[in-house]
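Colleague: Sequence and predicted structure are below.
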Amino acid sequence: MSVAVVDISATSGRDAVPVAAAPKGTQAQRAYDALRRRIIRCELAPGRTFTEASAAEELGIGRTPVREALARLARDGFVVVAPRAGCRVAEVTLGDVMELFELREPLEAKAAELAAARIDETGLAELQRLTDVPFAADAGDAAGLAAFLGANTAFHAALAGFAGNGRLATALDGIADQLERLHWLGVPTSPRVADLLGEHHEMIAALAARDGERAAALAVRHCRTSRQVVVDAVLESGALRDAAIHREHHDHREARR
C-alpha cells in the first residue's frame, strides 16, 4: 500500500493547536483534538492516507501519544488504522449518511417536542443567537464557515439540552461530530442553506408557541433537508464506495421526477 504523507498541521487561523507545547500528560488529548477537528472540517479529506510517523512529525510530538490519539479516532469511526500500512481517514458513503440521519430524525423530533414544554425565554434567545450567525458564502472564508457550522451544531446541542432529558441529549451528542463532518462536506456548496436557516427560525417560533407537535414535525423536515444537502454533496463527490446504495438512491430520485 502506498501511503501519502500529508501536511496535517495546516489549520485555519485561531484554531492552530501548539501540540508540542502541551504538558506531557495532555499530548495525546491535544493530538486527538487537533486530528479530530481537521477530519471533521475535511482538512483531512475522507479517504486521505497518512502515517503515524508523519502525524507525529507534523504535530511535533512523539509517536506514542499520536498512536493513542489514532486509536481513539478509530473507535470514534473517524480513521481506519491498518497495522504496518498506515492510516486512512474514514470515507463517507451514502450508507453512512442514511444511517446517521435515520438515527438522528426521531431523536431530534423528540427533543423538539419536549423542549416546547420546557424551554424558557433565555433558552429561546440562545437558539435565536445561534441561528443569527451569518453563513460564510465565500468558500475561502474558512473561519467564517467554521463559525457558522459550529453555531449549527451548538443550536442542535442546545435544543437537546432544553428537552430536559439527559439520555436523549447524550444520544444526540454521540453523533454530533459525525453530523458536523457531513455538513462540512455538503453545506459550503449547497444552494439550500437559506432553507436550513429558515427551518431553524420556524422551529424557534413553534417552541415559543409551546407547540410540541409542530416543533417535532419541523425537526423531522429539517433533518430531511439537511440529509438531502449532504446526499447531494456525496453523490457529486465521485468518491462513493457503496455503489449499490448509490444506484438505489439515484433510481429513487429519478422515479420522483
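Modeller: The structure has been received and is ready for your questions.

Colleague: From here on, just use CA atoms for contacts and neighbour counts.
Modeller: Will do.

Colleague: Which of the helices or strands spans the residue nearest to the spatial centre of the chain?
Modeller: By C-alpha atoms, centre = their mean, the chain has its centre lying nearest to residue 180, at 1.2 Å. Residue 180 is part of helix 166-186, with elements assigned from DSSP states H and E.

Colleague: And here is the other one:
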Amino acid sequence: MHATVPPLAVLPDAPLRRSRADEVYEQLKQDVSDFKLVPGDRFTETEISERLGVSRTPVRQALFRLQHEGFVEVLFRSGWRVLPFDFNQFDELYDLRMVLETTAVHRLCENALKVNQAMLDELTAIWLVSPEQRSSDMEQVSRWDEAFHCALVAAAGNAEMARVHSDVTDRIRVIRRLDFTKQPRIDATYDEHSKILKAIQRKRGDQAAMLLRAHIATSQVEVRKITLHQVHVARRQGASKS
C-alpha cells in the first residue's frame, strides 16, 4: 500500500495550441525516455510519419529540433539514428543541476517570503511517509523523483533558475530513469529525500545542501555505470508492460 497524492505541478503549463511538429517532437522525446527508441536505432522519416499518422514535413521539423538538442543525427541517404549517450555531457549537466539545486535549498531555508510552501507540503505528502506507505512502482517513483527536484527549485521562487533547471531535467531524463530499475535505489531515494526535506523544514540550509549534494553525486556515479545492455533490458521490460 502507498499513499495516493496528486501529481506535482512544478513545470510551466504547455501552450494551449501546439503545432503538429511540436506534437511529433514531444512524442519522439517520449519514445526516447520510454526506451522505444534507444541509442543506435535507425529509422526513416517515412517510418515515423506512418507510425504517427502525420505528413513528413512535421516529422522532419521535429527531427531537426531533436538533432539540435543532441538526441539524433541525420545519416547520408539512409535516414536518422539515435545518438549514443554522451557521458561527458551528462557529467556537465549533473554538475549544473547540483549548483542550481543546492542554491535553491539555501534559499528555501533563508528566504521564507518567496518560498512556495504548498509545493513543499506536496513533497512532504509523498516522501515523509512510513515504510509501508512507500510506493514500490519503479516508474512512479522515477516520476516523483524528477518532480521532487524540480519542485525544490521552483519553490525557491526564482523563475529563471526553474527554467534552466527544467531544461537540464529534460536532457537527463532518459538516463535518470535507468537509475530506478532496482529496489535498493528506490529505498535509498525515499530515505535521502526525507532527510533533505526535514533539514529544509528545520531551516538548516547547509545541512540540506550537503545532503542534496551527496544524493545527486550518488546518482551521478550510477549514471557512469550505465551500459547499452541496460538500455535494451529496459526496452524489453517496457515492451512487456504494453
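Modeller: Here it is on my side, so go on. Remember, it's a predicted structure, so these values are computed and weren't measured experimentally.

Colleague: returning to that earlier point: how about the residue nearest to the centre of the first structure, what's its match in the second structure?
Modeller: Alignment note (TM-score structural alignment): residue 180 of the first structure maps to residue 173 of the second structure.

Colleague: you'd agree that match is up against residue 34?
Modeller: No: if you go by C-alpha atoms under 8 Å, residue 173 of the second structure and residue 34 don't touch, sitting 9.9 Å apart.

Colleague: Let me know how buried the closest residue to residue 190 of the first structure other than its chain neighbours is, in neighbour terms.
Modeller: Nearest residue to residue 190 of the first structure in three dimensions, chain neighbours excluded: residue 229, at 6.4 Å (C-alpha to C-alpha, 6 or more residues apart in numbering). Residues lying near residue 229 of the first structure (other C-alpha atoms under 10 Å) number 23.

Colleague: what does residue 220 of the second structure give?
Modeller: Residue 220 of the second structure, neighbours per other C-alpha under 10 Å, totals 19.

Colleague: Can you tell me the SS state at the residue in the second structure sticking out farthest from the centre?
Modeller: Ranked by distance from the centre of the second structure (C-alpha atoms, centre = their mean), the top residue is residue 77, with 33.4 Å. Secondary structure for residue 77 of the second structure, judged by DSSP: H, G, I helix; E, B strand; the rest coil, is coil.

Colleague: Please say which position in the first structure it maps to.
Modeller: By TM-score structural alignment, residue 77 of the second structure lines up with residue 84.

Colleague: check which helix or strand covers the counterpart of residue 91 of the second structure in the first structure.
Modeller: Alignment note: residue 91 of the second structure maps to residue 98 in the first structure; criterion TM-score structural alignment. Assessed by DSSP H and E, residue 98 of the first structure sits inside helix 94-118.

Colleague: can you pull the buried residues of that helix?
Modeller: 94-95, 97-98, 100-101, 104-105, 107-117 (16 or more other C-alpha atoms under 10 Å).

Colleague: Strands along the first structure, start to end?
Modeller: Using DSSP state E, the strands found in the first structure span residues 49-50, 79-82, 86-89.

Colleague: Kindly reformat those strands as a markdown table and extend each row with distance to residue 126 of the first structure.
Modeller: Listed next are the strands of the first structure as a markdown table, based on distance: least, C-alpha to C-alpha, whole Å:
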| stretch | distance to residue 126 of the first structure |
| --- | --- |
| strand 49-50 | 40 |
| strand 79-82 | 34 |
| strand 86-89 | 34 |
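
Colleague: Tell me which of these sits nearest to residue 29 of the first structure.
Modeller: Of all the strands of the first structure, strand 79-82 sits nearest to residue 29 of the first structure, with 16.0 Å by C-alpha to C-alpha.

Colleague: how about that closest one: buried residues?
Modeller: Those would be 79, 80, 81, for strand 79-82 of the first structure by 16+ other C-alpha under 10 Å.

Colleague: now the helices: where do they sit in the first structure?
Modeller: 27-40, 52-59, 63-76, 94-118, 121-131, 142-162, 166-186, 193-208, 212-237, 243-256 (DSSP state H).

Colleague: any chance of those helices in TSV, plus distance to residue 88 of the first structure?
Modeller: Shown next, in TSV, are these (distance: least, C-alpha to C-alpha, whole Å):
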stretch	distance to residue 88 of the first structure
helix 27-40	11
helix 52-59	10
helix 63-76	10
helix 94-118	16
helix 121-131	34
helix 142-162	23
helix 166-186	16
helix 193-208	30
helix 212-237	18
helix 243-256	20
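
Colleague: nearest spatial neighbour of residue 234 of the second structure, skipping sequence neighbours?
Modeller: residue 35 (6.7 Å).

Colleague: Map the one you found across to the first structure for me.
Modeller: By TM-score structural alignment, residue 35 of the second structure lines up with residue 42.

Colleague: pretty sure its match contacts residue 186?
Modeller: No: contact criterion C-alpha under 8 Å: residue 42 of the first structure and residue 186 do not qualify, at 10.8 Å.

Colleague: Pick out whichever of the two has more residues nearby.
Modeller: Neighbour comparison, residue 42 of the first structure and residue 186: the larger count goes to residue 186, with 24 against 17 (by other C-alpha under 10 Å).

Colleague: quick one: residue 112 of the second structure and residue 101 of the second structure, what's the gap?
Modeller: Separation of residue 112 of the second structure from residue 101 of the second structure (C-alpha to C-alpha, to the nearest Å) stands at 17 Å.
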